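**Student:** Okay, sequence plus prediction incoming.
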Amino acid sequence: MHVRPRIDQAAKLADVLLTPGGVAAARAGRPFSLSAFRLVSQVRRRFGAPATVVDVGANKGQFSRAAATAFPGCRLVAFEPLEAVAAEWRANLADVPGAEIHVCALGGEDGTVAFHPHEYSLSSSVLPLVAGAGAEGGGGAGELAPVEVPVRRLDDVLADEELRGPVLAKLDVQGYELEVLRGAAGTLRRVDALVVELAFEQHYEGQPLFTDLLGALAESGFALDVPIDVRRDETGTVVEMDGLFLPAR
C-alpha cells in the first residue's frame, strides 16, 4: 500500500477545504492550483481587481485560471516558452474570452536560448538545475534535453498593446528574473502590482536570491508589500516565497 501519496492527497484536500473560497475555486475550472488561488486572493485583498493580468511563466495556466476566476472579465496575456505546455494552456483557458499566450521566453534582448525542460514542467528553466537540486514542489523529475526557444523583450512584445489598468503582472521564471526585468523597464512603468517568486537558496545555476531581486525591483520602483505562500523545507527553513510588490511611495 502506498501510504505516503494518500497522506499527501488527504493533506491537499484538507488545504482546499480549509481555505476560504477554495472549494468554489476548485470547481470553477482547470487547472486548479491552491497556491495560485491563495496568490490571487491576497492580491484582491491588498490591491483590488486588475483589468489586465500579464502572466510570465504561465505553464499550463494555473495562475491564469485563478486570475480569470478571481477577476472576472480581466484580460489575460500569458508567456510560456514550450509549445507543448502552451498548447495545454490554450486548452485549459479556451473558455476565457480574449485570453492569449505568446510562445517564447522573455529576457534582456531578442534572440534564442537553450531552454532546460523538465519532466515536471513547473521546474523548466533557461537555467540548469544546481547539481543535486530537486524539482519544484519536491518532485524527483529530472532535466530533459535542452531545446532552443525564442527570446523576446517584454517591452517589445507589449509596445503596441493597450494594457487597460489596473495591471497585475506575475513573474515566475525559475531563476531568470533579472533578465526578464532587464527587458521590461517600460512595461513595469505601466504595471500597478507585481507578484514575484523569490528564492532564499539556489536551485538553478546563477539564480538570483531574495536580496538580489529585492534590490532590482527597488530600482524598478517597486517595494515588497506582503509575502504570500511561504514554502519551507523538511527542517522548517524558508526556501521560497511569492511576494506582492507595489509601486514604492
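**Tutor:** Structure received.
**Student:** Every contact and neighbour count from this point should use C-alpha atoms.
**Tutor:** OK.
**Student:** Spatially nearest residue to A28, not counting backbone neighbours?
**Tutor:** T69 (6.9 Å; Cα to Cα, 6 or more residues apart in numbering).
**Student:** same question, L82
**Tutor:** Nearest to L82 is V103, by Cα to Cα, 6+ apart, at 6.5 Å.
**Student:** ok, so what distance separates that neighbour from A66?
**Tutor:** 20 Å (Cα to Cα, to the nearest Å).
**Student:** helix, strand or coil for the residue nearest to A28?
**Tutor:** helix (DSSP: H, G, I helix; E, B strand; the rest coil).
**Student:** Now do the strands in this protein.
**Tutor:** For the chain, the strands defined by DSSP state E occupy 52-56, 75-79, 100-102, 105-106, 111-115, 147-152, 167-171, 193-199, 222-232, 238-247.
**Student:** Would you point to the one among the ones you listed that's packed deepest?
**Tutor:** Counting by mean count of other Cα atoms under 10 Å, strand 105-106 has the highest mean neighbour count of the strands of the chain, with a mean of 30.
**Student:** Okay, one more to line up with it:
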Amino acid sequence: MTARRWLTHAVAARLGRRGFEIRRHSSTRRQSMLMRHGVDLVLDVGAADGGYGTSLRAFGYAGPIVSFEPQAAAFARLGETISGDPTWTARHLALGSDPGEVTMNIASNSTSSSILPMLATHIDAAPSVTYIGTETVTVSTLDDETRELLPKYHRPFLKIDTQGFEREVLAGGSETVAACVGLQLELSLVPLYGGGMLIDEAIGWAYAHGFQMVGVEQGYAAPSGEILQIDGVFMRVPAGQRAVG
C-alpha cells in the first residue's frame, strides 16, 4: 500500500468511527452526466438564493442557466449571486399549471417556503422551521417562459425544487419537458406538504415520460437521522431502449 493510499484509508477509518464517510461528491457525478449528454441550458425552478446554480458552476458547468424564484427576499439574494455572470439570468416568478397570482407561505428558514401547507410530519422533524408569514407571488407556466427560449438550445436540463409543488410545475411544462434530455426532481419519501407529490408518483411520472433515474442526491434529513427527501436525477432514454410493460 502506497503512503497516499495508507493515509487516505487512515483518514477514512477515523472519520467513519465518528459517523462520517469520504465519497465522491454527487455534483461531480451530475456534471459528468450533463457533459456526456451535451446539456447546453439548465432551467432552475425554485432557485432560492442560487445554491444549485453555484454548485453547477463550481463543478464545471459553464453554459446558460435560467433561474426562477418567486420569494422576494430569496430573489434579491439570487440577484447578488448571479451578479457578474453574463450567462446566468433570473426571473421573479413561481411556476405552476396556470398563470395568475397565489399566496405563498414564507418559512423561517426561507428554503422550506411553499405554496402548499406544511404538514405535521415536517414540523415534527424540524420544530424550529415554521411559517412566519405570507407573500403574494406571480405565477407563470414553464411552457410560457421557455417558448421563445428553447429554440436557441438543443439539449436543456430541468431542475425542480418547489417544496411539494412539482406536480403543478410539470403540468404547465409539457412542451418544455418534451425538449429536455434530463431533469432533477425533489423526491419526498413522506408527506411534508399538503397535496405534494411523493416519490412513487414522481418516479412513475418520469419513467412514463421517457426518463430513467441515473443518480440520487441526499436532500432533507430529520435531526433524528431519517431521510425525508432526496433528489433524483433522470436522463432521457432513447425510444427504442425504453422498457415496455
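**Tutor:** Sure, I can see it. Nothing here was measured: the structure is a model prediction, and the numbers come from that model.
**Student:** Next, the TM-score between them, please.
**Tutor:** Here the superposed chains carry a TM-score of 0.80, computed using TM-score structural alignment, normalised by the length of structure 2; 219 aligned residues with a Cα RMSD of 2.7 Å.
**Student:** one step back: closest to L39 of structure 1 out of the strands of structure 1?
**Tutor:** strand 222-232 (6.5 Å; Cα to Cα).
**Student:** Work out the gap between the closest one and the centre of the chain.
**Tutor:** Here strand 222-232 of structure 1 is found 13 Å from its chain centre; the criterion is Cα atoms, centre = their mean, to the nearest Å.
**Student:** Counting by contacts, list what it packs against.
**Tutor:** helix 34-46, helix 210-219, strand 238-247 (3 or more Cα pairs under 8 Å, 6 or more residues apart in numbering; DSSP states H and E).
**Student:** JSON lines please, covering these and showing distance to R27 of structure 1.
**Tutor:** Listed next are these as JSON lines, based on distance: least, Cα to Cα, whole Å:
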{"stretch": "helix 34-46", "distance to R27 of structure 1": "12"}
{"stretch": "helix 210-219", "distance to R27 of structure 1": "34"}
{"stretch": "strand 238-247", "distance to R27 of structure 1": "24"}
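**Student:** looking at these, which is closest to A169 of structure 1?
**Tutor:** strand 238-247 (9.8 Å).
**Student:** average distance between that closest one and structure 2?
**Tutor:** Mean deviation of strand 238-247 of structure 1 relative to structure 2 after superposition (mean Cα distance after the TM-score superposition for structure 1): 1.3 Å.
**Student:** picking up where we left off before, compare V103 and A66 of structure 1 (neighbour count), which wins?
**Tutor:** A66 (26 against 20; other Cα atoms under 10 Å).
**Student:** how about that one, what's its match in structure 2?
**Tutor:** In structure 2, A66 of structure 1 lines up with S55, judged by TM-score structural alignment.
**Student:** just T52 of structure 1 next, same as before
**Tutor:** With TM-score structural alignment as the criterion, T52 of structure 1 pairs with L41.
**Student:** try V149 of structure 1
**Tutor:** Under the alignment (TM-score structural alignment), V149 of structure 1 maps onto V137.
**Student:** Wait, that match touches N105, no?
**Tutor:** No: contact criterion Cα atoms under 8 Å: V137 of structure 2 and N105 do not qualify, at 10.1 Å.
**Student:** so A184 of structure 1 sits right up against D155, yeah?
**Tutor:** Yes: the criterion here is Cα under 8 Å, and A184 of structure 1 meets it with D155 at 5.1 Å.
**Student:** Could you tell me how many residues sit around Q31 of structure 2?
**Tutor:** 19.
**Student:** Please apply the same query to the one 4 residues further on.
**Tutor:** The criterion is other Cα under 10 Å. On that basis, M35 of structure 2 has 12 neighbouring residues.
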